[in-house]
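# Coordinates only, no sequence provided:
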């Protein structure tokens, strides 16, 4: 791979400096490498904005997973990066390949902009999407500490480090054995139990025996929590502006159709209205929509914009007054069921006094079941699925005052098929890495060499609720399944057996990523200046990455209508195939730590990355540390960064989607009224082979003060400016800005729109800035030792636009569909310890925000609250270590049983009916118990 002259110079400078000082001998001092720098230095020298969280801190707060840890941190964005938020097939920005994963999202810049390391080296991204590391693959039972760099680091680590770096560091030289058991259960009845068991063993002392071996295995088993388990999890609260917007019901709605019983609509006797109603439900006529499970009355007023024409308002009234709907809030999954296994084994050998060799193996398997609401569909003459006149369950609405109903004709209906069960998909993610390396000193210099092979496989299995459409069409055409099951009644056994026989089960789709990496670096003293020694590091990083994605492994053909193909499956999600693709990355970097004057140091770094199919990019970083007095320290940095597009974003897939909104074609509407209200337009979410890396400019400026012993406080201003931002151009973006994207709308011979081409583009710019702050104080008292910590992030601005030509809009404190930029997030904890006792009270605060603007979709009632309230929870944990070799921790999460704040957002845009899983904890008050036994 060719390297630019600048890159070659970095290697020459680094090696030349190494050779010039090779003969120098220095007194051996224990040095450590800090995340964000390749230079080993004395532990107390660094002043980077790095937050360190130890395993002991995690244990005393009852945190057992990486996802739990990150959800409490202000620096981590409030995004749809968890299994619950990703459990959605709706939404223009929904990624159907991230189900079951948990991702980091520093600064809210997206999971692909946060670099996740294990012991300072990369791990493979998730096998399904290939876009980010699944945090479930991190072996938390063997983690000694977590270092979070809250600054861009492309000049050190390359791509993905725009938002920052999270480095999980394994236990080192561990000896002995321990077993730990963790269990939690909500106080309120229902699901949501979480179980984890871990065993860790280590033997051999590097210092005494010349070797150390450690093995750790953990097992996780979490139960599902459903909306039906919580009273607040309702999608039906019209007084506050929340009501379902689908047109399906557990008791089917009868709809219009040529040659069908309802024809073009009917008057209803006793309604006091001469309107021809176009969708009619018997239960709604009787005021009894809620008499069937999850049934509710449709609210046409909430889904009719005030600006709509009189004709539109009349049409919505005619189609909605006697329409029943489904409260899908109680059907939604609030927390996913999960089973996981994590294994890590590490062997370290002392080759000689100055050299260590190590071999590290990690492996994990994470299985998460996603549940979606039961399938909904409409029958029609064209699909041959009208309910036949002679069917055993024929419903004659003429007997109930529907005057124009014709019982001599078949019935067209729309049905939420609850008897088919929730749609369940099992998402499996398997990860592994084999790493071998050498670390040591040669004279006054430290070096690192590593070679690794990592891979991830992800796949989805259809478990329940999905059916083959061919037998379904046959059954519907014969009227063998009852879409009009009355309250208190059930389907016949024959019908349920028939439904069970047509279910599709098996492998839906799968993907695989691999990462082969060879890296090496050397660091040490370079030469002395009057203010001190200049230190350097230089290194190389060579990687080979691959990705492939194969849909329909068992031959499923996912369709959105009632087809008759032998392998057609109704409404299963999927993307098109990505044949195996690969790329090579070569990088060289150099770094200097320069003491300018006493107590003023500079960090200078430069890295060049060359991608085989994208091109090259060079990124510098300049940082400073100035400590004019013992009690105060100033720090800051400026750097550029980049994020390379993922393989999925680059691949020209053409996964079909269905746009459920209404669009008026600006080209055809003036001459053809049928093109003024187009519903159900098809579109594709395509990758883009011409994507370029996303570019960033960013910096920090901060101060740390310690006016008296055991107290310190800090504040860091930060800013990230992005350009050519990699963003999904949604179908709504295209349709609402047709003048900018006319070529993305395909048309037939008559000029009518047939397909919209959405997908990934290098979009416009964004600016994100804020202040990280915190303080800590430890003091000893006759009652014990007390430690108080308080950290937070205050967002100043999050301006972005989808593409040039639009104004920059600030999203801080406002609803958005992927990441919420909350004005303030903070967490605080107070820990007391004495002898064998300790206790920690912690709190997490997330500020409120303006709820989704529904004016374009409907009218909120005067009683609706347009602002989502802030969310504060308290946890209390106590630990006792007085039993022999045993540590017992008991605590209560969400001590005050704070329910999620209410939001009326459209569930088609963001998962969660009446609540937002990006913000809130659905479990409620929860008992958590942890026991650890150390074998000695």
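Now that the structure is in, tell me what you want to look at. All of these numbers come straight from a predicted model, not from anything done at the bench.
# C-alpha only now, for contacts and for neighbours.
Will do.
# neighbours around the closest residue to residue 224 other than its chain neighbours, how many?
Spatially, and ignoring its direct neighbours in sequence, residue 224 is nearest to residue 337 (4.2 Å; C-alpha to C-alpha, 6 or more residues apart in numbering). Residues within reach of residue 337, counting by other C-alpha atoms under 10 Å, total 23.
# Residue 182 too?
Residue 182 is flanked by 20 other residues according to other C-alpha under 10 Å.
# mind checking the SS state of the closest residue to residue 611 other than its chain neighbours?
Leaving aside its chain neighbours, residue 611 sits nearest to residue 585 (4.7 Å; criterion: C-alpha to C-alpha, 6+ apart). The assignment at residue 585 comes out as strand when based on DSSP: H, G, I helix; E, B strand; the rest coil.
# Let me see the contact set for the residue nearest to residue 224.
Listed by C-alpha atoms under 8 Å, 6 or more residues apart in numbering, the contact partners of residue 337 are 221, 222, 223, 224, 225, 368, 369, 370.
# mind running it again at 7 Å?
222, 223, 224, 368, 369 (C-alpha atoms under 7 Å, 6 or more residues apart in numbering).
# How about residues contacting whichever strand or helix holds residue 558?
For residue 558, the host element (DSSP states H and E) is strand 557-559. By C-alpha under 7 Å, 6+ apart, the surrounding residues in contact with strand 557-559 are 567, 568, 569, 570, 571, 572, 573.
# residues near the last one, how many?
In other words, residue 573. Look at residue 573: counted by other C-alpha under 10 Å, it has 22 neighbours.
# now the third one
Residues within reach of residue 569, counting by other C-alpha under 10 Å, total 27.
# so what secondary structure elements neighbour the biggest strand by length in the chain?
In the chain, taking DSSP state E as the definition, the longest strand is strand 506-529. Packing partners of strand 506-529 (3 or more C-alpha pairs under 7 Å, 6 or more residues apart in numbering; DSSP states H and E): strand 445-464, strand 532-551.
# Filter the contacts of residue 337 down to just the ones in strands.
Counting by DSSP E, the contacts of residue 337 place 222, 368, 369 in strands.
# any idea which of the residues you listed has the most stuff around it?
Tallying neighbours with other C-alpha under 10 Å puts residue 369 at the head of those, with 25 neighbours.
# Can you classify the closest residue to that residue other than its chain neighbours as helix, strand or coil?
Using C-alpha to C-alpha, 6+ apart and skipping the chain neighbours, the partner closest in space to residue 369 is residue 426 (4.2 Å). Secondary structure, three-state DSSP: residue 426 is strand.
# Kindly report the same for residue 916.
coil.
# Now for it, how many residues are close by?
Here the number of neighbours of residue 916 (other C-alpha under 10 Å) works out to 24.
# got it, and residue 591?
26.
# and here's the other structure:
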């Protein structure tokens, strides 16, 4: 709790990593001090504002984020030098923070010092979309990991968001972001805040804040230069049409041909007519004459449509005897539309079908004698358009807190309950099988297409009517829920006087229950009419919903005890020791994790500090308790054994057709299995030491070294790493008797790889954090402020048994998929992390009486590209680097009108494009590190009265 009447001392603010105490109250009139004790992030001891912590903490006020044109908290995540970008623009999971690149599940997210319910699909992290932006005061980033104060699972660090302590008055904020180019991606936001009551005079305060934001979709077709063939070709990414799979017009095979080797060869009756641009183009890949669907621009998006709604309210009551009661409620909802390729079924046509090649409506393939045999058509249902998946996330939390003083003890106790839900719904483009296709016989699972539908072109009126009746728009495809309920209490007091001040002791306890549920849906049950297949055209790779028979609900009880002792041995030397013990009821394990830290001030303007700690993270509930087998779709790939790449050319082994082993599509990896017992918890060790120096007034410098190692890392291996190392993981590949990949499961999936959660190895990182900040004395002409925050990696590597003889493999300056341990395993979007050696943010501003002008920059150093053999062979420039990236933002603010601030900002001032990459997950541009809007204008009006 922080109720402050003045800013901290200059040295305290300047040593930002040592103390995080910016004012919380932004009201119409300055508040009166009520309580003199404050909470320091990373400590459970309530202390006076002048005291400093020995822990490395970065603090950013909400107004500072506004000045950097952070219109969403995802922008803060991208700019934080200590975080690794996870690509927050296109995914449906919501933006997340991965401190030190160790994965968001190892970054603990707090709101006002307490946990929220996690995103429930993976139950691994909290998205920053649920944070109430209009009510936010500041955010602290605790960078030393494994916090004994909040939870030993904070191995990468803690991001702690704090709302305003109280608010009196009314505020309205309007904001719009307009790209310089047309095509989409614009956003607009409305913020409201209002509060009544004064804690000092009335003894109470109540306020509420509302955030509403909408962002338009930005289709890939709106930025053609980012998908331009010439740019991709120089990377080694082929833009020539590949071996045709599902397309419009569809490609077909002859599944009952007397010669087995010819049953997978693909043909297309519309090839001679040029296929059907823009839905497909002719291809001769693999010596075939097929039609190829280029999904790079036709259906997908760079930025998905996104809506955010946050409501936060807080009430405080000052009670006699220095006691205070607080209740807060937060409701957040965000919706994301993800744009995917059309439904892609394989359907069978008998020779009597009106659209069977050669029957009059569709030409025969020259030189091909089908002899009346049935054909299987790989069809892309272009008439239905892109499959739009609508993810609706909600997160609610209510907290009742009591705090004050009883005798010599300061106390703080709370009851906290949070719940979250993620509902995936079918938008446009989703179709049922019923009414479109049927099975014949009692055991067949082959889908025979309705005679009114044409898989070799666009539909006539009758066909469109049939597709319309099969629409699933609005149908729930999957539903997951999570809960977090806790009771906690902390007591602190002064034990005795020492030469440096009071020895402080804090004791605390917490009882917490985490619950997770995968709700089984009848709509995902198999259909008897389809002989045990789900009534969803093209399968449910994009939904992965639980059936009603596999509904899962599991909970975990955690009992925690923690203590902290702060010992000011001398006025210039303070030692701090804390310890946390956690008992996990379901695992039957108790873990004890200590933290030690020290702060030494040899001279008044120099501080030396150090800390060491251990950590513990249990497997998430879905990783070990799910009742269903879960799968993840694999991108187009070559069988690493049967279609090896030599000099950039993928060639099938003798005896195999290209369709069997090359450019494989529609395959899945098994990522979860029921009752995945035997997974051990993760453990970690962290160390930091650093210095903060104020050589002259208002000029401060900090430098911290950190080192963290995490063992028994839980997760799935990076699929690209598995494919690149088939000899290391031969047991993970699922092969048919003829050696080809893709064993067909009971519900029709072609499973190629088993990649379930397990303890895959260790990862470690080390580096330097630095900052330099300056603020000139205020003059009649104003003042100048400048600063830079730097993160420099000296190590990031991983190891796994059986790989590289068990030695460490470096990923410093690489994508994470070069190592056998994937720190982001388990995330629904499976995005690759990055380990740039250098990242920084910088700004310089001039502030006058009514004007503010600020130029800010973020920068990250070059990255060694993925450089797969398939894209670095003959005809390319060979292995390459991803170029450094920097982005400048400019803000001009005028506050000369009473109670009104007007701002004009230019985001991406120099209109820089994302850097080029040949990584197969990006198709040309590293869109996870930069907003592909290009230059955009940000207009803001903020009125307070």
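Thanks, I have it. This is a predicted model, so every value here is computed, not measured.
# related to what we said a few turns ago, could you save the ones in strands among the contacts of residue 337 of the first structure as a markdown table and add columns showing distance to residue 736 of the first structure?
Below are these laid out as a markdown table (distance: C-alpha to C-alpha, whole Å):
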| residue | distance to residue 736 of the first structure |
| --- | --- |
| 222 | 43 |
| 368 | 37 |
| 369 | 36 |
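# and of those, the nearest to residue 136 of the first structure?
Using C-alpha to C-alpha, residue 368 is the member of those that sits closest to residue 136 of the first structure, with 10.4 Å.
# which position in the second structure aligns with the closest one?
Here residue 368 of the first structure is matched to residue 336 in the second structure, going by TM-score structural alignment.
# ok, now residue 394 of the first structure?
Using TM-score structural alignment, the equivalent of residue 394 of the first structure in the second structure is residue 362.
# what helix or strand does the nearest residue to its match once chain neighbours are set aside sit in?
Excluding the flanking residues, the one nearest residue 362 of the second structure by C-alpha to C-alpha, 6+ apart is residue 355, at 5.7 Å. Residue 355 of the second structure belongs to no helix or strand when assigned by DSSP H and E.
# Based on its surroundings, how many neighbours for residue 355 of the second structure?
If you count neighbours by other C-alpha under 10 Å, residue 355 of the second structure ends up with 22.
# just checking, it touches residue 364?
No - counting by C-alpha atoms under 7 Å, residue 355 of the second structure sits too far from residue 364 to count as a contact (10.3 Å).
# Out of the helices and strands packed on strand 506-529 of the first structure, flag the one nearest residue 242 of the first structure.
Comparing those under C-alpha to C-alpha, the one sitting nearest is strand 445-464, at 28.8 Å.
# if we can go back for a sec, kindly calculate the angle that the longest strand of the first structure makes with strand 445-464.
160 degrees (axes from the mean of the first three to the mean of the last three C-alpha atoms, to 10 degrees).
# which residues of the stretch 51-200 of the second structure fall in helices?
62-67, 73-79 (DSSP state H, counting those that start in this stretch).
# So which bit of the first structure is the shortest one matched to?
Residues 55-60 of the first structure are the counterpart of helix 62-67 of the second structure, counting by TM-score structural alignment.
# which of the residues in that stretch are buried?
Within stretch 55-60 of the first structure, the residues that qualify as buried by neighbour count (16 or more other C-alpha atoms under 10 Å) are 55, 58, 60.
# What distance do you get for the residue lying closest to the second one once chain neighbours are set aside to residue 143 of the first structure?
Translated: residue 58 of the first structure. Nearest residue to residue 58 of the first structure, sequence neighbours excluded (C-alpha to C-alpha, 6+ apart): residue 64, at 7.2 Å. Using C-alpha to C-alpha, to the nearest Å, residue 64 of the first structure is found at 11 Å from residue 143 of the first structure.
# Contact partners for residue 55 of the first structure?
For residue 55 of the first structure, the contact set (C-alpha under 7 Å, 6+ apart) comprises 143, 144, 145.
# For ChimeraX, write a command that selects the buried ones of these.
Buried subset of those, written as a ChimeraX selection, criterion 16+ other C-alpha under 10 Å:
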select :143,144,145
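# Which residue of the second structure sits opposite residue 769 of the first structure in the alignment?
Structural alignment (TM-score structural alignment) places residue 769 of the first structure against residue 766 in the second structure.
# What is the neighbour count of the residue nearest to that match when sequence neighbours are not counted?
Excluding the flanking residues, the one nearest residue 766 of the second structure by C-alpha to C-alpha, 6+ apart is residue 707, at 4.2 Å. For residue 707 of the second structure, the neighbour count with other C-alpha under 10 Å is 22.
# what about the aligned partner of residue 707 of the second structure in the first structure, helix or strand, and which?
By TM-score structural alignment, residue 707 of the second structure lines up with residue 719 in the first structure. Under the criterion of DSSP H and E, residue 719 of the first structure resides in strand 711-723.
# what does that strand contact?
Outside strand 711-723 of the first structure, the residues within contact range by C-alpha under 7 Å, 6+ apart are 694-706, 764-778.
# rewinding a little: how far does the strand holding residue 558 of the first structure sit from its chain's centre?
Relative to its parent chain, strand 557-559 of the first structure has a centroid offset of 26 Å by C-alpha atoms, centre = their mean, to the nearest Å.
# now do stretch 405-424 of the first structure
35 Å.
# what does stretch 94-111 of the second structure give?
Centre to centre, stretch against its chain (C-alpha atoms, centre = their mean), the figure for stretch 94-111 of the second structure is 8 Å.
# And for stretch 676-684 of the first structure?
For stretch 676-684 of the first structure - counting by C-alpha atoms, centre = their mean - the centre lies 28 Å from the chain centre.
# Same question for that stretch: list its buried residues.
676, 678, 681, 682, 683, 684.
# Let me have the residues you listed in TSV, extended by secondary structure and distance to residue 422 of the first structure.
As requested, these are exported to TSV (DSSP: H, G, I helix; E, B strand; the rest coil; distance: C-alpha to C-alpha, whole Å):
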residue	secondary structure	distance to residue 422 of the first structure
676	coil	36
678	strand	30
681	strand	26
682	strand	25
683	strand	26
684	strand	26
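# quick one: which two of the residues you listed are the most distant?
The most widely separated members of those, counting by C-alpha to C-alpha, are 676 and 684 (21.6 Å).
# can you tell which of the helices and strands packed on strand 506-529 of the first structure is closest to residue 50 of the first structure?
strand 532-551 (19.6 Å).
# hang on, the earlier thing: which one of the contacts of strand 557-559 of the first structure is nearest residue 631 of the first structure?
Minimum distance to residue 631 of the first structure across those is 57.9 Å, recorded for residue 573 (C-alpha to C-alpha).
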